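Chemist: build me a structure from this.
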Amino acid sequence: MHALIELGLNAVTNENLSDALDYFRRAGTRSQAAQANIRQIQSRLDASRSSKSGSANDASIAELLAAARKYHRGTGVPVNYVEAVRLYRLAEAKGSLEARRMLGLIFSRPSLTGGIDIGWMQQLAYADPMTTIPTIGVPSTMELLYREPTPLYDLLPEFWRKQITQVGR
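Modeler: A predicted model of the protein is given here:
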């Protein structure tokens, strides 16, 4: 069960939500954490489907922004700031305000040679440019996935599991 949860978390990190959902479902029969993760992944997939059902231009902008963030953060691929900037520019050309703001942040602090400042790009990888004051760090809208409280949790009697869950809240 614990290995399946870890495999699911790894799949989420690599943006492979269908595999993650499969791992969590396999562990979900014995794990409340896996069941909570299933609900979160399902809501992410539902949100993704509903955003794709919008206009074709909105979907292509969302895909460009997702790809730009992927290269910017190095999620599932090696970090490639040149490709990230190229994709942000394509999204900006299609009318994305988020891409325009991100590009404004990227080029607000050039390197000494006038190019892209690598350290600044690393700091901006998780920036949310759509807030009034851009925030850097883990986005506040990101929901965290769960692990079981202890590797021996599944060996505890049901009564003790309920006690641990109530104390954790």
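Chemist: from here on, contacts and neighbour counts on C-alpha atoms
Modeler: Fine.
Chemist: what ranges do the helices span in this protein?
Modeler: 2-13, 17-28, 32-52, 56-73, 81-93, 97-106, 118-124, 158-168 (DSSP state H).
Chemist: kindly reformat the ones you listed as CSV containing mean neighbour count.
Modeler: Shown next, in CSV, are these (neighbours: other CA atoms under 10 Å):
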stretch, mean neighbour count
helix 2-13, 19
helix 17-28, 20
helix 32-52, 16
helix 56-73, 19
helix 81-93, 20
helix 97-106, 18
helix 118-124, 15
helix 158-168, 10
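Chemist: one more, for comparison:
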Amino acid sequence: MNRTSDRTSTLTSALVLVAFLAISFGVAALGSIATAGNVEGWYADAAKAPWNPPSWVFGPAWTLLYTLMSVAAWLVWRQRHRVSVRRPLALYVVQLVLNSIWTPVFFGLFPFIGAPALWVALAIILALDVMVLLTMIAFWPVSKTAAWLLVPYWAWVLFATTLNWALAALNS
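Modeler: As a prediction, this is how the structure comes out:
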């Protein structure tokens, strides 16, 4: 390769990383919109599990997790010339879609479901638990680092599943 193609390749790679970050933070922005009016609304008054963290913890946690997820997907994408990355990235997209749907369902922003739909949200987050695990498994042969970068996300989603279950059980 010559210098021009090296620069083009580096620029393309950087732009793809920015795209992965933009998509993840787009999902985060949708989640923020969904939570904005509700964290101080019904959620503040709802019975919660004793292990429920304070609301301020969620923003920094999700910022870190969306960054790690984006870098993981980018690391997998970078291997596209060595191995097929279609399935791992398709699983990544599916889990990201589930992630994006969960928040508005949980906080009741889908009028046809009702507000809030805690049991429906629980079903979605259980599917998300499985999809994140499948994504990690699919990432492993492509990039072990990428798979490991998803471990904190999976742990947080599993934790969030317990919070969702507790809220649904305590507030039904």
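Chemist: quick check: TM-score for this pair?
Modeler: Superposed pair, TM-score by TM-score structural alignment, normalised by the length of structure 1: 0.34. Supporting alignment: 92 aligned residues with a CA RMSD of 4.9 Å.
Chemist: touching, Ala20 of structure 1 and Val12? I think so.
Modeler: Yes: counting by CA atoms under 8 Å, Val12 is a contact partner of Ala20 of structure 1 at 5.8 Å.
Chemist: now the longest helix anywhere in structure 2: buried residues?
Modeler: The single longest helix within structure 2, with elements called by DSSP H, is helix 3-36. Burial within helix 3-36 of structure 2, assessed by neighbour count using 16 or more other CA atoms under 10 Å, is assigned to 13, 16-17, 20-21, 24-25, 27-28, 30-31, 34-35.
Chemist: could you say what helices and strands it packs with?
Modeler: helix 58-77, helix 86-107 (3 or more CA pairs under 8 Å, 6 or more residues apart in numbering; DSSP states H and E).
Chemist: now the angle from that helix to helix 86-107?
Modeler: Counting by axes from the mean of the first three to the mean of the last three CA atoms, to 10 degrees, helix 3-36 of structure 2 points 20 degrees away from the direction of helix 86-107.
Chemist: immediately after helix 3-36 of structure 2, which helix or strand?
Modeler: On the C-terminal side of helix 3-36 of structure 2, the closest following helix or strand by DSSP states H and E is helix 42-45.
Chemist: go through that next one and flag the buried ones.
Modeler: Residues Tyr43 are the ones in helix 42-45 of structure 2 that count as buried (16+ other CA under 10 Å).
Chemist: what separates that helix from the chain centre, distance-wise?
Modeler: Helix 42-45 of structure 2 sits 23 Å away from the centroid of its parent chain (CA atoms, centre = their mean, to the nearest Å).
Chemist: not counting its neighbours along the chain, what's nearest Leu87 of structure 1?
Modeler: Leaving out its chain neighbours, the residue that sits closest to Leu87 of structure 1 by CA to CA, 6 or more residues apart in numbering is Ala68, at 5.2 Å.
Chemist: which residues touch the one you found?
Modeler: Counting by CA atoms under 8 Å, 6 or more residues apart in numbering, Ala68 of structure 1 touches 83-88.
Chemist: now with 6 Å?
Modeler: 84, 87-88 (CA atoms under 6 Å, 6 or more residues apart in numbering).
Chemist: can you put the buried residues of helix 3-36 of structure 2 in CSV and add distance to Lys144 of structure 2?
Modeler: Output for these, formatted as CSV (distance: CA to CA, whole Å):
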residue, distance to Lys144 of structure 2
Ser13, 19
Val16, 20
Leu17, 18
Phe20, 18
Leu21, 20
Ser24, 21
Phe25, 24
Val27, 25
Ala28, 25
Leu30, 30
Gly31, 29
Ala34, 34
Thr35, 34
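Chemist: got the angle for the longest helix of structure 2 vs helix 58-77?
Modeler: Between the axis of helix 3-36 of structure 2 and that of helix 58-77 there is an angle of 150 degrees, by the same axes, to 10 degrees.
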